[in-house]
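Engineer: Predicted coordinates and the sequence they were generated for:
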Amino acid sequence: MATSIKNSLILLTFLAFIIIQGFCDCSLNNINIGTVRSGREIKGKPEWEVTVINNCSCSQSKIQLSCKGFQSSESVDPSVFAKQGDSCLLVNGGPLKAFSSVNFSYAWDPPFLLLPSSSLVGHDCS
């Protein structure tokens, strides 16, 4: 009888873990990046406003974007978007909370295709 109860508790714990993890089934597909022209020009280059949105019920941190060749004729706040070789780190690697966004602007022509390349999914699901 004790073995049966113990096995049932192990099974329930395992199922609870799977269910909780299921709510945080996030991936890079949940990171959306929108780029729109601001209408301003900086040193003869069009300015682009970028919004990165975490469309997941969990935070994501250490978000890396592919940004090979990225340049800007205006400075970009490195605490928001920091170039590191062919990758760029978002918000100093800190968490982008569930369903929140971060914005930055840069000026260059043509606009850069920024795509999420990696992140760590948190366990703080909403």
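Structural biologist: Perfect, I can see it now.
Engineer: drop to CA atoms for contacts and neighbour counts, all remaining ones
Structural biologist: Noted.
Engineer: now the longest strand belonging to the chain, how far from the chain's geometric center?
Structural biologist: The longest strand of the chain (DSSP state E) is strand 31-42. Chain-centre distance of strand 31-42: 17 Å, with Cα atoms, centre = their mean, to the nearest Å.
Engineer: List the buried residues in that strand.
Structural biologist: By 16 or more other Cα atoms under 10 Å, the buried positions in strand 31-42 come out as 31, 33, 35.
Engineer: Let's have these in CSV, adding distance to Ser8.
Structural biologist: Output for those, formatted as CSV (distance: Cα to Cα, whole Å):
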residue, distance to Ser8
Ile31, 38
Ile33, 45
Thr35, 51
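Engineer: okay, now the one to match up with it:
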Amino acid sequence: MATRCELFYALVLLSIFRGGKISLSLSLSLSLCTPTPIPSLPPSLFLPLSLSLLSFSLSLSLSPSPPLPPPLGAEEKREHGGTGQSQPCTTANIKVTQRTTAEWAHGNPVYEVEVSNGCICSQSMVLLRCRGFDTTLSVDPSVFRQLRPSEAGGVHGLCVVNGFQPIFQGSPVKFRYARGSPIGLTADSSEVNCS
């Protein structure tokens, strides 16, 4: 009886990337033989199908991938409660600077004030000590206004900056006022908003 054989070759490649690199390759060579019918013999005399494994190979390679960089900003958040600075954020990060302009209003020199936040975290509820503050130039109360003692827990001489809203690093709040001489403005308190 004659047989007919066919050669099968299978190659399987599998690559998995998760934390490290894993690649797997599998190759098989199979021979599948079936009897070839001879017209003069009855079909019941045929031999069953035969399958032979000719070759088998498996290779596995593991190679660690370099560690992933931390998410953007993660280094900053790990240090000192999320500030990315050598010290935690405090009201001391609120800086008040004043400069005299070349302008005059109602016979008084005009001063420009800049309130900035030197911390990576925003700071809201910013209050300045501003005892004796008065001006002959109108100031937008949503930017800067003197609090009544009833609004400041009975304390006199406090002013709110930016309507209690956050001041962000790199986005200072500015306003102008006019009076005979500059008034001392210093940060009194704030609420640090680090997440």
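Structural biologist: Right, received. Where do you want to start? Note that this is a predicted model, so its numbers are computed, not measured.
Engineer: Tell me how they score on TM after superposing.
Structural biologist: Superposed pair, TM-score by TM-score structural alignment, normalised by the length of the first structure: 0.79. Supporting alignment: 108 aligned residues with a Cα RMSD of 1.7 Å.
Engineer: Which one of the buried residues of strand 31-42 of the first structure is nearest to Trp48 of the first structure?
Structural biologist: The closest of those to Trp48 of the first structure turns out to be Thr35 (Cα to Cα; 6.3 Å).
Engineer: what's the counterpart of the closest one in the second structure?
Structural biologist: Counting by TM-score structural alignment, Thr35 of the first structure lines up with Gln98 in the second structure.
Engineer: Quick check, that match in contact with Val110.
Structural biologist: No - the criterion here is Cα atoms under 8 Å, and Gln98 of the second structure misses it with Val110 at 10.3 Å.
Engineer: Okay, buried residues for the helix or strand that comes right after the longest strand of the first structure please.
Structural biologist: Sequence-wise, the next helix or strand downstream of strand 31-42 of the first structure (DSSP states H and E) is strand 45-54. Residues of strand 45-54 of the first structure classed as buried: 45-48, 50-54 (neighbour count, 16+ other Cα under 10 Å).
Engineer: what's the answer for stretch 76-85 of the first structure, then?
Structural biologist: 76, 80-83.
Engineer: Same question for stretch 61-72 of the first structure: list its buried residues.
Structural biologist: For stretch 61-72 of the first structure, a neighbour-count test (16+ other Cα under 10 Å) marks 61-67, 70-72 as buried.
Engineer: circling back to that earlier point, tell me the angle of the longest strand of the first structure relative to strand 45-54?
Structural biologist: Counting by axes from the mean of the first three to the mean of the last three Cα atoms, to 10 degrees, strand 31-42 of the first structure lies at 160 degrees to strand 45-54.
Engineer: mean shift between strand 31-42 of the first structure and the second structure?
Structural biologist: Average distance between strand 31-42 of the first structure and its aligned residues in the second structure, after superposition and using mean Cα distance after the TM-score superposition for the first structure, equals 0.7 Å.
Engineer: contacting residues around that strand?
Structural biologist: Residues outside strand 31-42 of the first structure that contact it (Cα atoms under 8 Å, 6 or more residues apart in numbering) are 46-56, 73-74, 107, 114-116.
Engineer: tell me which of the buried residues of strand 45-54 of the first structure is nearest to Gln21 of the first structure?
Structural biologist: Taking Cα to Cα as the measure, Gln21 of the first structure lies nearest Asn54 of those, at 17.4 Å.
Engineer: In the second structure, what sits opposite that closest one in the alignment?
Structural biologist: The alignment partner of Asn54 of the first structure in the second structure, by TM-score structural alignment, is Asn117.
Engineer: and its match, what is it in contact with?
Structural biologist: If you count contacts by Cα under 8 Å, 6+ apart, Asn117 of the second structure has them with 93-95, 123, 167-172.
Engineer: In three-state terms, how would the alignment partner in the first structure of Ser181 of the second structure be classified?
Structural biologist: Under the alignment (TM-score structural alignment), Ser181 of the second structure pairs with Pro110 of the first structure. Per DSSP: H, G, I helix; E, B strand; the rest coil, the secondary structure class of Pro110 of the first structure is coil.
Engineer: what do you get for Gln21 of the first structure?
Structural biologist: When classified by three-state DSSP, Gln21 of the first structure comes out as helix.
Engineer: counterpart of it in the second structure?
Structural biologist: By TM-score structural alignment, Gln21 of the first structure lines up with Gly81.
Engineer: What is the neighbour count of that match?
Structural biologist: Look at Gly81 of the second structure: counted by other Cα atoms under 10 Å, it has 14 neighbours.
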